[in-house]
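[1] just to be clear, the model below is a prediction. Sequence and coordinates:
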Amino acid sequence: RVSLFIDPDAEQIKASQKAGAEDVELHTGCYANAENSEELDREYQRLVSAAELAHQEKLQVNAGHGLNYINTQRICGLPHLRELNIGHSIVSRAIFVGISQAVQEMREIIIRNS
């Protein structure tokens, strides 16, 4: 499968479809780095709109970058979401609790909020 890592932007979504991609991974970095609730809400809405458009364009919707044990909860509510790419926060948590527990904790967050 061809997957492209893109910003939650309509032009990038349409270009991904035109280029023959089957999946897009929506970049969640701006959401993850939001400094206040207004910015967080605006970035989340960009992701929602992008996920809807990607689905309309027949693209599988994935998301990732900067996700952690707190901000992943809301991201799980994105429409048409198939996959999350979360690495750094899980590995960081694993230093303290072990990889099995770190993965299990994230799985529980995803299951509970999907």
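    That came through fine.
[2] CA atoms for contacts and neighbours, from now on please.
    Fine.
[3] am I right that residue 8 is in contact with residue 50?
    Yes: using C-alpha atoms under 8 Å, residue 8 makes contact with residue 50 at a distance of 5.1 Å.
[4] ok, structure two:
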Amino acid sequence: MTKLSVNINKIATLRNSRGGDVPNVVTFAKDAQRFGAEGITIHPRPDERHIRYQDARDLKPEVYTEYNIEGNPIESFMNLVLEVKPTQVTLVPDAVDAITSNAGWDTIKHKDFLVDVIKEFQQKDIRTSIFVDPDLKQIEGAKATGTDRIELYTEGYAHQYSLGNKAAINPYAESAELANELGLGINAGHDLSLDNIEFFKNNIPNLLEVSIGHALIAESLYLGVENVIQMYLSKLKS
């Protein structure tokens, strides 16, 4: 079964735009789980422009499903994750000034660094995942780091699918097949939406989790949060 993890960064962005605490990210996370979400994802960045480090701490006692914290493993991020001890940490090589994540790891070039980081998290019983492009060499490189899972970076698929190019799924399917052979768990995320999620899920063998934020929140403006979460769950289980 493919789990739906709701990324709540955009809720924090909305809150921060007014300087108060509306909407409250903890309340939203609790409601998302009540509506059926099977995980909560956050991606705190050093400038705390959306999710703040304190949010990560505040969410810990309230997330009773899967708790996934994403980010670049700089010292402050690593210390936060080791303190909070979420279910999973997803390592993303985003630059400090990146608007959003835009590339996966070069798992070959950064192997030694990733090995050390992953080992530190796993020693605290935190499942690890590496954000990667759908490239077979990078999947093999991910295996060599000792990570538990990979997260396929799906922006390329989403863009091409919107243009009618369903063949864009091919490198993702091939990467998933190799990951399965290597014993790596498979997650996916970035620009997945109600329009493209079902086709993606049906072509990725043993897809364990999808993390969806921007599209889900945007769709909820028109359709309602509870309804949208149920629509995703229906497509993921079809």
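    Great, that's in hand. Being a predicted model, the structure only gives us computed values, none of them experimental.
[5] thinking again about what came up before, any shared contact partners between residue 8 and residue 50 of structure 1?
    Common neighbours of residue 8 of structure 1 and residue 50 (criterion: C-alpha atoms under 8 Å, 6 or more residues apart in numbering): residue 26.
[6] could you report the neighbour count for residue 221 of structure 2?
    Neighbour count of residue 221 of structure 2, defined by other C-alpha atoms under 10 Å: 10.
[7] need the three-state assignment for it.
    helix (DSSP: H, G, I helix; E, B strand; the rest coil).
[8] residues in contact with the residue mapped onto it from structure 1?
    Alignment note: residue 221 of structure 2 maps to residue 95 in structure 1; criterion TM-score structural alignment. Contacts of residue 95 of structure 1 were listed using C-alpha under 8 Å, 6+ apart, and none were found.
[9] repeat that for 10 Å
    residue 102 (C-alpha atoms under 10 Å, 6 or more residues apart in numbering).
[10] map residue 211 of structure 2 onto structure 1.
    Using TM-score structural alignment, the equivalent of residue 211 of structure 2 in structure 1 is residue 85.
[11] so what corresponds to residue 6 of structure 1 in structure 2?
    By TM-score structural alignment, residue 6 of structure 1 lines up with residue 132.
[12] wait, isn't that match in contact with residue 142?
    Yes: contact criterion C-alpha atoms under 10 Å: residue 132 of structure 2 and residue 142 qualify, at 8.1 Å.
[13] which one of those two is surrounded by more residues?
    The residue with more neighbours, out of residue 132 of structure 2 and residue 142, is residue 142; 29 against 26, by other C-alpha under 10 Å.
[14] can you tell me the element that one falls in?
    Assessed by DSSP states H and E, residue 142 of structure 2 sits inside helix 136-145.
[15] mind reading off the mean deviation between that helix and structure 1?
    Compared with structure 1 after fitting, helix 136-145 of structure 2 deviates on average by 0.9 Å (mean C-alpha distance after the TM-score superposition for structure 1).
[16] got a list of contacts for the following helix or strand past that helix?
    Downstream of helix 136-145 of structure 2, the next assigned helix or strand under DSSP H and E is strand 149-153. Applying C-alpha under 10 Å, 6+ apart, the external contacts of strand 149-153 of structure 2 come out as 88, 90-92, 101-105, 127-135, 139, 142-143, 172, 175-176, 179, 183-192, 207-211.
[17] read off where strand 149-153 of structure 2 ends up in structure 1.
    Aligning strand 149-153 of structure 2 against structure 1 (TM-score structural alignment) gives residues 23-27.
[18] do stretch 174-183 of structure 2 as well
    Going by TM-score structural alignment: stretch 174-183 of structure 2 matches residues 49-58.
[19] swap in stretch 54-68 of structure 2?
    Per TM-score structural alignment, stretch 54-68 of structure 2 has no counterpart in structure 1.
[20] could you tell me the end-to-end distance of that stretch?
    Between the opening and closing residues of stretch 54-68 of structure 2 there is a gap of 15 Å (C-alpha to C-alpha, to the nearest Å).
[21] tell me the centre residue of structure 2?
    Centroid-nearest residue in structure 2, with C-alpha atoms, centre = their mean: residue 211, separated by 4.1 Å.
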